[in-house]
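Visitor: sharing a model that was predicted from the sequence below.
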Amino acid sequence: MKKFQPVLDIFYIILIYAWLCFNIIVLHQILSESDVSIPTVIVAVNNILFIVVYVILIRVQIINILEAIKTEDIDYCINNYFFYKYTLMPIMLIGRGLPVYICLFGVGAFFLVFLLPFVIITWPFIIGMWILLPVLLVCTTVIELPCFILTICILDITRKQKKMTFERSSMHFILQLIPGIDLIDGLHISTKYWNKGRMLARITLICVAVSILIGILIDLFSRFVK
């Protein structure tokens, strides 16, 4: 199945984003109380089909990854790791960043209510967000599952072949859980230990620098216009 892996990887990404877009549209229609709505049966069937196809794809991917671990195929692990990291980056940033924001907002509102009692009116909203928090974390984890397993694969092979210490591999594992930092850490591992991904690291650095520059220019322009 490895020879079909690139096709399966691309199909997996398309499936994830298509499913998310479909459910966002459904949620938008529900919240906006639109006259045009997708029938409940179609929504249910779509989600059931997604789950079935997802389980099949994830099973095949896990089998291939476990085979790569057994044969210590670091090229397969690194290539697929970066493929998932870059293609799933929006989901990872939102899925991991939003829970942090919700937690901080909830804690801030809890203490702020002692100074500004009227803030208590936001508590129903905060409680609702806290209820959705586990769902968001579970969905994000499930979507990121191939990348998570590949991370373990890379660290395990690097520890065996490149004599990476347990402490350092543990540190890298923790860094892989932090949005944004995980990609930088992955590039560091691939370039330092395996001499791979140098061009990718340069391109990423250039893109980040250009994005920051554009953001600064937009901010300055908006202030100048005002």
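Guide: Sure, I can see it. Numbering: from 1, shown residues only.
Visitor: can we go C-alpha only for contacts and neighbour counts from here?
Guide: OK.
Visitor: ok, Ile131 - how many residues close by?
Guide: Ile131 has 11 neighbours, counted by other Cα atoms under 10 Å.
Visitor: from Leu66, how far off is it?
Guide: 35 Å (Cα to Cα, to the nearest Å).
Visitor: surely Ala68 touches Cys77?
Guide: Yes - judged on Cα atoms under 8 Å, Ala68 makes contact with Cys77 at a distance of 7.0 Å.
Visitor: between those two, which is the more surrounded one?
Guide: Cys77 (24 against 20).
Visitor: tell me which residues of stretch 87-95 come out buried.
Guide: For stretch 87-95, burial by neighbour count (16 or more other Cα atoms under 10 Å) applies to 88-89, 91-92, 95.
Visitor: returning to what we had before: mind listing the shared neighbours of Ala68 and Cys77?
Guide: Shared contacts of Ala68 and Cys77, defined by Cα atoms under 8 Å, 6 or more residues apart in numbering, are found at Cys153.
Visitor: ok, and here's another one to check against it:
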Amino acid sequence: MKDVYVLGIGQTVFGKHEDLSTNDLGAHAALAAVQDAEISPKEFQTAYCGTMYSPATSVQSILIRLGVDRIPMYTVENACASGSSAVHLLYRDIALGAYDVGIAVGVESLSAFHRKFGKGLLWIESDLEGEQGLTMPSFFAKICNRLMEERGATIEDICYPSVKNHKAGINNPYAQYKKEVTVEEIMNSPMIVDPITVLQCCPQSDGAAAIILCS
């Protein structure tokens, strides 16, 4: 297998972008990655786009904005792992020697999704589990409860990832939130699914990131 290198990266600010479509966001991130890599988009030999709530041809719609067509392009849907799955597949292609350079984009616009379909529990409410109330926070709450029961984790332990992530956002110009929170604030915020509180839940957001890999 070949060694794979990061040639360029780009992303948008994450937050509410009600004036931009999913494809606009993806194109902004892709263009930023191209500028970082200092190459022409015409050098791409393949492209992937990870997205959950966008059309199956999202990658084509994004890349055509950069003047790229007539190369193998794939849209990947894998829930919260859609973007990382796109990167994994691009890495695999280049490592195996199928291509020398390509781009992977991860993008989502929940503002655009809600404009089209309204607000609700999104896709999971259509599953049997969702109909019975097992939403995404419920899945993570079950994991936390199991960690506490079987591994001795405490409520405070469960809060620390949120403390860490909020702190990381302070100096990140692309972060949606830039405010530190304490364990006490997390524990005292409204309960969503025991033991998960609102300050442990990810916000609904619009944004995109892109990476260019090469051999």
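Guide: Perfect, thanks for sending it. Since we're looking at a predicted model, the values are computed, not measured.
Visitor: just give the TM-score of the two.
Guide: The TM-score (TM-score structural alignment, normalised by the length of structure 2) is 0.23; 90 aligned residues with a Cα RMSD of 6.2 Å.
Visitor: got the buried residues for the longest helix seen in structure 1?
Guide: With secondary structure taken from DSSP state H, structure 1 has its longest helix at helix 40-71. Judged by neighbour count (16+ other Cα under 10 Å), helix 40-71 of structure 1 contains these buried residues: 50, 54, 57-58, 61, 64-65, 68-69.
Visitor: can you check stretch 96-114 of structure 1 too?
Guide: 96, 99, 102, 106, 109-110.
Visitor: so which of these are in helices?
Guide: Applying DSSP H to those, the entries found in helices are 96, 99, 102, 106, 109-110.
Visitor: any chance of those residues in JSON lines, with distance to Arg159 of structure 1 too?
Guide: Formatted as JSON lines, those follow (distance: Cα to Cα, whole Å):
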{"residue": "Arg96", "distance to Arg159 of structure 1": "27"}
{"residue": "Pro99", "distance to Arg159 of structure 1": "32"}
{"residue": "Ile102", "distance to Arg159 of structure 1": "36"}
{"residue": "Gly106", "distance to Arg159 of structure 1": "40"}
{"residue": "Ala109", "distance to Arg159 of structure 1": "44"}
{"residue": "Phe110", "distance to Arg159 of structure 1": "44"}
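Visitor: identify, from those, the entry nearest to Thr158 of structure 1.
Guide: Relative to Thr158 of structure 1, the closest of those is Arg96; by Cα to Cα it sits at 26.1 Å.
Visitor: roughly how far does the closest one sit from Ile74 of structure 1?
Guide: Taking Cα to Cα, one finds Arg96 of structure 1 at 27 Å from Ile74 of structure 1.
Visitor: for Leu20 of structure 1, same thing?
Guide: 31 Å.
Visitor: so for the two, which sits in the more crowded spot?
Guide: A direct count of neighbours by other Cα under 10 Å for Leu20 of structure 1 and Ile74 places Ile74 higher, at 20 against 13.
Visitor: for that one, what are its contacts?
Guide: Ile74 of structure 1 neighbours (Cα under 8 Å, 6+ apart): 68, 154, 157.
Visitor: over to Asn23 of structure 2?
Guide: Neighbouring residues of Asn23 of structure 2 by Cα under 8 Å, 6+ apart: 58, 61-62.
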